[in-house]
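Participant: Okay, here's the prediction I keep looking at, along with the sequence it came from:
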Amino acid sequence: MLYKTIQQYWDKRYSGYSQKNKKEIESVQIEKWKYELIRWLPKERTSSILDIGTGPGFFPIVLTQMGYTNVTAIDASKNMLQIAQENLIKYGEKSSTVRYLQMNGQELEFEPESFDVIMMRNVTWNLEEPEKAYESWLRALKPGGQLLVYDANWYSYLNDPAIRSQFENNLKIVSSEQLEDYWHGEGVDEALIEEIARQLPLTKRLRPGWDLEFLNQFKEVEATVDTEFGPKIWSREEELNYAATPMFALYITKRS
């Protein structure tokens, strides 16, 4: 089952991925994220928020620093959840608590209409059944709630020679400037993640067009997209690593 392979991959990559998150937390980037998020998050700091695929726990740290007190974070990887909790202790608001649960993000185990906000970063591309996932997320979202999806066309270079050329040129610049290469760093099994990506449906789709087309079938959903989101929050290092696969933001409202 591909899900198990994906789970095992991220279980091994937790440490290196956490180091990348820490760079964001310890820099001005975290303030850039807060500036972008505050436009979409509820003013009420007790609103229920779910972070799907929390990884090393970046969003719970951001949210608790912003004063949100009702945060749940899930991930398929046990090791990611463990380091997320450690990172929260170090970087989160000291009085904050976050509920961490190991769970398949495609099959949420919550009651319908449980959350005011559901959010995620770099998750949808990594799913076997993204349609099923979106349906599950919308069920768990309260009427009037917000679904915030931050993602990119990760590994699209596997299918597009032009993207691969840009990707490889950017990494040469990364090397020449002695910056960190996020694609070949600690815990990255390049052959394995590329093999996983080849089997994932969204690797072959042009996004966020695919997402908008799928979401249009739901009458209660209103979606807007920002295809230029990446430069708003990237560092120079991230820009060079990621520019070949630009980051986008989907802002999805479930109408009351």
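Facilitator: Ah, there it is.
Participant: rest of the way, CA atoms for contacts and neighbours
Facilitator: OK.
Participant: Please, where are all the strands along this structure?
Facilitator: 49-52, 71-75, 98-102, 115-121, 141-152, 221-226, 247-254 (DSSP state E).
Participant: Buried deepest among those, which one?
Facilitator: Each of the strands of the chain was scored by mean neighbour count; the highest is strand 49-52, a mean of 26, by mean count of other CA atoms under 10 Å.
Participant: Put this next to the first one:
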Amino acid sequence: MQMDAQNLAFRDSVFDMVISRNITWVLENPERAYGEWLRVLKPHGKLINFDANWFLHLRDDTARRNFEEGQAAVVEHGFELKESDHGEELDNIFRELPLSCCWRPQWDFMTLANMGCEEIAVKFSLPKGLYDEYYEQLYKTIPTFMICVVKAD
């Protein structure tokens, strides 16, 4: 089924697990999405979200320097740096997304804790091989993370 992740059409407490990958960063109201995902989980259900600070480098100097280090690593490993395939217009859109100014997964952890979640785990070192060697180097300074929550009773 296709629907808005921030406004799910499901009843409360119907799923054992909700898994999300690389969607939260692009939502206009990611906190609402977390609320919806928790709403549709059964008690003791698990929420697993994979994401990263994909565009924090557009708004934060430290993240920009980290991103530039990733670009330099790409070149040092013998790859030609690929031009951005989204251009300035999309960069402007990405820059305005709510999570493009947040350090993550810290934001996710605090948001979920404020929603009453108590069992929250974050994993930073995901298995090798998620990306080809080019993107392994480019994204090493903005690693993908996994955050896992067990819904309370």
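Facilitator: Arrived safely. Predicted model, so just to flag it, every value in this text is computed and none were measured.
Participant: returning to that earlier point: which of the strands of structure 1 sits closest to Lys23 of structure 1?
Facilitator: strand 115-121 (16.1 Å; CA to CA).
Participant: and that closest one, which stretch of structure 2?
Facilitator: Under TM-score structural alignment, the match for strand 115-121 of structure 1 in structure 2 covers residues 15-21.
Participant: gap between Arg121 of structure 1 and Lys132 of structure 1?
Facilitator: Distance from Arg121 of structure 1 to Lys132 of structure 1, counting by CA to CA, to the nearest Å: 18 Å.
Participant: An error on my part: the question was meant for Gln19 of structure 1.
Facilitator: For Gln19 of structure 1, the distance to Lys132 of structure 1 - CA to CA - is 31 Å.
Participant: cool, Asn21 of structure 1 as well?
Facilitator: 28 Å.
Participant: who has more neighbours, these two?
Facilitator: Between Asn21 of structure 1 and Lys132, Asn21 has the larger neighbour count (other CA atoms under 10 Å), namely 18 against 13.
Participant: Which residue of structure 2 sits opposite that one in the alignment?
Facilitator: Checking with TM-score structural alignment, Asn21 of structure 1 has no match.
Participant: what does Leu171 of structure 1 give?
Facilitator: Aligned counterpart of Leu171 of structure 1 in structure 2: Gln71 (TM-score structural alignment).
Participant: Might you report the residue contacts of Ile23 of structure 2?
Facilitator: Contacts were defined as CA atoms under 8 Å, 6 or more residues apart in numbering; by that measure Ile23 of structure 2 touches Asp51.
Participant: Distance check, it against Thr62 of structure 2.
Facilitator: Ile23 of structure 2 is 23 Å from Thr62 of structure 2, by CA to CA.
Participant: Glu80 of structure 2 too?
Facilitator: 24 Å.
Participant: Aligned against structure 2, show me the partner of Val71 of structure 1.
Facilitator: Counting by TM-score structural alignment, Val71 of structure 1 has no partner.
Participant: how close does Val71 of structure 1 sit to Thr124 of structure 1?
Facilitator: Val71 of structure 1 is 20 Å from Thr124 of structure 1, where distance means CA to CA.
Participant: Could you check how far Glu109 of structure 1 is from Gln8 of structure 1?
Facilitator: 21 Å.
Participant: Compare these two and say which is more crowded by neighbours.
Facilitator: For Glu109 of structure 1 versus Gln8, neighbours defined as other CA under 10 Å are more numerous around Gln8 (15 against 11).
Participant: Can you find the partner of that one in structure 2?
Facilitator: Here Gln8 of structure 1 stays unmatched in structure 2, going by TM-score structural alignment.
Participant: hang on, the earlier thing: reformat the strands of structure 1 into JSON lines and put distance to Gln82 of structure 1 next to each item.
Facilitator: Listed next are the strands of structure 1 as JSON lines, based on distance: least, CA to CA, whole Å:
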{"stretch": "strand 49-52", "distance to Gln82 of structure 1": "15"}
{"stretch": "strand 71-75", "distance to Gln82 of structure 1": "10"}
{"stretch": "strand 98-102", "distance to Gln82 of structure 1": "9"}
{"stretch": "strand 115-121", "distance to Gln82 of structure 1": "18"}
{"stretch": "strand 141-152", "distance to Gln82 of structure 1": "23"}
{"stretch": "strand 221-226", "distance to Gln82 of structure 1": "32"}
{"stretch": "strand 247-254", "distance to Gln82 of structure 1": "27"}
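Participant: List the buried residues in stretch 5-15 of structure 2.
Facilitator: Neighbour counts over stretch 5-15 of structure 2 (16 or more other CA atoms under 10 Å) mark 5-6, 15 as buried.
Participant: In structure 1, what sits opposite Cys148 of structure 2 in the alignment?
Facilitator: Matched to structure 1 by TM-score structural alignment, Cys148 of structure 2 sits across from Tyr251.
Participant: Good, wrapping up.
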